[in-house]
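Peer 1: Please work out how this folds:
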Amino acid sequence: MTDTENGDCKLTKEVGRFVKSHIIPKSLTRPNISGNKFIEKKVTNRGPFYGKAGDSWYDPNIVTQKGEDILAYLDTLAIEELRGLGLVWSSHLFKANSAKQLNSLRLVKFQRPKLIRKYFLSLLWRAAVTKIRHLVKLI
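Peer 2: Have a look, this model is predicted:
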C-alpha cells in the first residue's frame, strides 16, 4: 500500500486514506546541521538499497490522518516536557551535566507523568505495528 490508498487505521480502527507516520518523531531525529541527510537502508521488493533521509523512518501504512493527529498531539506535548527537562538533543539544557557525578543518577519529576507514559507507549506501539522489514529485525 502507499500513502494514497485506503485501509484500516491501526490506531483508530476507522477506514480512511493512510498518511505517513513517523515511528520516532521528527523532532527527535532531525540532523543537527540543517540540510544534512541521514544515510538510511531501505528494503524494497527488489532488495535493499541505501538512500538519503531528512529524518527518521516513517511508515505510510499505519494510520489515517485522525490517527496521525493523535500521535502528533502526544509527541508535541511530551517532547515539550522532555525538552524542558533537558532530556532531548534540542534542549538548551542538554549540554549541562545531568548528574553531579559520572556514576550517579538524575531523578526527574514530570509535570504530566500520564502523558509521558502514553507517549512512550505510543513509541512502542508504532514499533510493534510497523511492517517495515528492516525495522522489525531491529526490534
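
Peer 1: can we go C-alpha only for contacts and neighbour counts from here?
Peer 2: OK.

Peer 1: Please enumerate the helices of the chain.
Peer 2: Along the chain, the segments classed as helices by DSSP state H run 26-29, 65-84, 113-129, 133-138.

Peer 1: buried sites along the second one?
Peer 2: If I follow you right, that is helix 65-84. Neighbour-count burial for helix 65-84 flags 66-68, 71-72, 74-75, 78-79, 81-84 (criterion: 16 or more other C-alpha atoms under 10 Å).

Peer 1: Second input sequence below; structure requested for side-by-side comparison:
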Amino acid sequence: MRGICQLTGSHGEFVDAHLLPKALTRAGRTKGEKFVEHGPSANRPQRRASSWYDRELVTQEGESLLQRFDDHGITELRRCGLVWSAANSLDASEPIPLFWTAFRAARVRSKKPKRLRMFVLSLLWRAGATNREEFVDFSMPQDEINHLSELLNRNEVGDERDFPTFFLYHTGKRYEHNHTPIYQRSRMHGSEIPADHYRFFLDGLVIFCGHSNDQNPFWQKRNDFAVGFKPEFGVFIQEFIESRQYRDLGDVISLLNEQEA
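Peer 2: Down below sits the predicted model:
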C-alpha cells in the first residue's frame, strides 16, 4: 500500500513500523519462545514472538529515521545498564538519598544523553500517531504529535519542559513481557501533586513522560532525574516483584492460563 508518511510527509510505499522497538520486545532469543503481551484495553492478553507494529504509519524514509533513533538509544540504554538485555546491570553503587519516597535511586552517567532523549521522543510519536486499537489507552493531542514530528525531523531535543522524562528501573527477579503504552493521571514517587503522564514499559525499564511545555511543578521538582539533557541524572530503582508492573502481570498470566486451559 502506498500513501503519505505520517512522520516525514514523503509519498511512497508503507513499511511495517514497530511501535515498540523490536530489539527490546522480540522474544526470539530461544527458538519458539513467546512473550506475554498485554495492556489495559488490548482486547485480551496473548503470547507472541514480537510486539505491535503498524503497516500504515511510515514509508521507508520514516522507518529509517525511527530505526536510527532506536539503534542509538538502545545502545546507550544498554551501555548504562538500564534494560534487562544489557550485558551489565545498572550500577547502583552511588545511591541518591531520597526522603520523600520509598523508592531507591542511583546516579547514571550517559556519554550521549541526546540519544536517550531522541529515542524517548520517537516512542512518544509512534504511540501517539498510530491507530492500532491496542493503543487506545494512549491518548495524545494532535498538536503534541505534530510537535514531536518536527523535533524528530530536525533531530532536536526541544525544551526541557517539552515532554519531561524520568526512568524507573526494575531490579532482581524478572519476567520478560510486553505492555502497551498508556496515558494516566496519578501521584508518582512520593509526590502530593497529581501528574498527567505517558508511561512505557520496555525490557525492565519504565519511562514516564509529561506533556509538551508541561508546567506541572512535579516535573520541576524532579529536575535531577530529567533524562536527555545532562550527562548525569538520577534513576529510580524498584524490585520487580514489588512493582505495579509485576502485580498487573500476575493477573494477566492467571487470565492467560484460564484461556489456554
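
Peer 1: contacting residues around the most centrally placed residue in structure 1?
Peer 2: Centroid-nearest residue in structure 1, with C-alpha atoms, centre = their mean: Ile24, separated by 1.3 Å. Contact analysis of Ile24 of structure 1 by C-alpha atoms under 8 Å, 6 or more residues apart in numbering lists Ser56, Trp57, Tyr58, Leu123.

Peer 1: Which strand runs longest in structure 2?
Peer 2: Identified as the longest strand of structure 2 according to DSSP state E is strand 177-186.

Peer 1: so the helix or strand just after it aligns onto which residues of structure 1?
Peer 2: Going down the chain from strand 177-186 of structure 2, the next helix or strand is strand 195-202, by DSSP states H and E. Using TM-score structural alignment, strand 195-202 of structure 2 lines up with nothing in structure 1.

Peer 1: Strand 177-186 and strand 195-202 of structure 2, what's the angle between them?
Peer 2: The directions of strand 195-202 of structure 2 and strand 177-186 differ by 170 degrees, with axes from the mean of the first three to the mean of the last three C-alpha atoms, to 10 degrees as the criterion.

Peer 1: just how off-centre is the helix or strand following strand 195-202 of structure 2 within its chain?
Peer 2: Downstream of strand 195-202 of structure 2, the first helix or strand assigned by DSSP H and E is strand 205-209. On the basis of C-alpha atoms, centre = their mean, to the nearest Å, strand 205-209 of structure 2 sits 5 Å off its chain's mean C-alpha point.

Peer 1: Same question for stretch 78-85 of structure 1.
Peer 2: Worked out by C-alpha atoms, centre = their mean, stretch 78-85 of structure 1 lies 14 Å from the chain centre.
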